[in-house]
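Peer 1: Please work out how this folds:
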Amino acid sequence: MSRPMLNLDLREIIFLIPCILAGFTVHEASHAFIALKLGDSTPCEQGRCTWNPLAHIDLIGMALIIFAGFGWARPVPINPNNFKNPKRDEIAVAMAGPASNLLLALVFVFLAKAISLTGAFGAAPVGPNLYAFFGYMVWVNLLLAIFNLLPVPPLDGSTLVLAAIPDRYAAQKAAFVRYGALALLAVILIGSFTQINIFPIGRLIHAVFNLLYRLVGM
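Peer 2: Predicted coordinates for the structure are as follows:
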């Protein structure tokens, strides 16, 4: 996951930490549970079929995303050989992560709408802060969903590309995975330290964020 560099204050850090914890946990646990449903118990054997954030969070990746602008969670291990239809099921497992983040973003859009309808949710400043927190939750989960759909290893979107490449090109697929990951890291580092956004993720998230809020009349 990557986000633009920010000059974070204490309030933003307090909001971001639970949002990132929730987003990463839902994302990775969804991978694990869908893999189990499709016949692969590998994630459960590795302790990943749980909603406990401690099973999914990488502390260094968590700290980096807050203070450096990019980071990661612990990837969920799967064994495609356990699937009945490996290509189809591997895609389903990969897409479960972004789909779960999009669903969580939608939930918090509706919660934000509920806050706006009730006015101050309890004594001030609880209401405004809660409303702002819901906005952070929507933004972080949209970021996770959209960023992970990029067709670049090791992101979830690369599974679609790999599935489309015939098996006879195994060497090319391996090179795509190996060098794609290095290219992605280079792009993230360039974006984080130079503000050059090769992937217009921020603008896309902003557009989707505004669209969701407009759809609920906000």
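Peer 1: contacts and neighbour counts: CA atoms only from here.
Peer 2: Will do.
Peer 1: Outside of the helix or strand hosting residue 191 itself, list whatever touches it.
Peer 2: Using DSSP states H and E, residue 191 sits within helix 170-194. Residues from elsewhere that reach helix 170-194, judged by CA atoms under 8 Å, 6 or more residues apart in numbering: 2, 4-5, 68-70, 152-154, 162, 165, 196-198.
Peer 1: List the buried residues for it?
Peer 2: Buried positions in helix 170-194, judged by neighbour count with 16 or more other CA atoms under 10 Å: 173, 176-177, 180-181, 184, 188-189, 191-192.
Peer 1: I'd like the structure of this one too, to check against the first:
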Amino acid sequence: MSNFLAFPLEVIPYVIITLIVAFTCHEFAHAYVAYKFGDPTAERQGRLTLNPLAHLDPFGTLLIFIAGFGWARPVPVNRYFFKRPRLAGVLVSVAGPLSNLVLAFLGTAISFILAATNMLSAIPENYGNSMLQFFDLFVSLNVMLFIFNLLPFPPLDGYRIIEDLSPANVRAKLTQYESYGMIIFLILVITPLDRYIIHPIFDVGGTAVMNLFYFLLSPIIG
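Peer 2: This next block holds a predicted model:
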């Protein structure tokens, strides 16, 4: 069975905990920013909450165990409630990936602190190693979700950002061909093409994000 999974069986509990936190914070961030800009749609549908059951998508969650990446249920947004639809739309879309970036940074900071203060020496070695393994997975998955959701394919946040930044005539054409973009996206993520297109993006982007974290944390922690 483990041959069909993207993660070893022994770390599956860490993956589940991480996904619950990451997906919940991601969708809550979308809902919260939309609500602050005047859109009550998500709040009325019970999505302005940190309850994971309101946000998890069965297929998107399952895919992350098999392919290594996935998604939660998209938060409904009605841009007609926004006074400045394009600005609000971009900020709502950015909020989700940004929440994963913040979670990854916090996980990295905790790992740095544990290593710098030698706090793990006070607990049994196997628990210390498990804790470090959890935070390593927590950080890597949240970085992956940050990058993945910024890819310019529908229905991801990166596509919504491009859509809101585009002129009206371009946005109309994007909407016209959106279904084809979704098909291309699914082909890229569920076929071997992901090894040549998606994974290299993760490798380069993940390295850049971690280098930024180390740059920010090193002067503070030493």
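Peer 1: Pull out the buried members of the contacts of helix 170-194 of the first structure.
Peer 2: 2, 4-5, 68-70, 152-154, 162.
Peer 1: need the strands for the second structure, in chain order.
Peer 2: For the second structure, applying DSSP state E gives no strands.
Peer 1: can you tell me which helix in it is longest?
Peer 2: In terms of residue count, the longest helix belonging to the second structure (DSSP state H) is helix 85-117.
Peer 1: how far apart are that one and its match in the first structure?
Peer 2: Superposing on the first structure places helix 85-117 of the second structure at an average distance of 0.8 Å from its equivalents, by mean CA distance after the TM-score superposition for the first structure.
Peer 1: wait, isn't residue 55 of the first structure in contact with residue 43?
Peer 2: No. Because the distance of 10.8 Å does not satisfy CA atoms under 8 Å, residue 55 of the first structure is recorded as not touching residue 43.
Peer 1: Identify the residues contacting the closest residue in space to residue 64 of the second structure that isn't next to it in sequence.
Peer 2: Of all residues not flanking residue 64 of the second structure in the chain, residue 70 sits nearest, at 4.6 Å (CA to CA, 6 or more residues apart in numbering). Neighbour list for residue 70 of the second structure: 60-64, 145 [criterion: CA under 8 Å, 6+ apart].
Peer 1: These into TSV, with extra columns for neighbour count?
Peer 2: Converted to TSV, the contacts of residue 70 of the second structure look like this (neighbours: other CA atoms under 10 Å):
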residue	neighbour count
60	14
61	20
62	15
63	18
64	18
145	27
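Peer 1: now, which of these lie within helices?
Peer 2: 60-64, 145.
Peer 1: where does residue 111 of the first structure sit relative to residue 49 of the first structure, distance-wise?
Peer 2: Per CA to CA, to the nearest Å, residue 111 of the first structure is found 27 Å from residue 49 of the first structure.
Peer 1: Pick out whichever of these two has more residues nearby.
Peer 2: residue 49 (23 against 16; other CA atoms under 10 Å).
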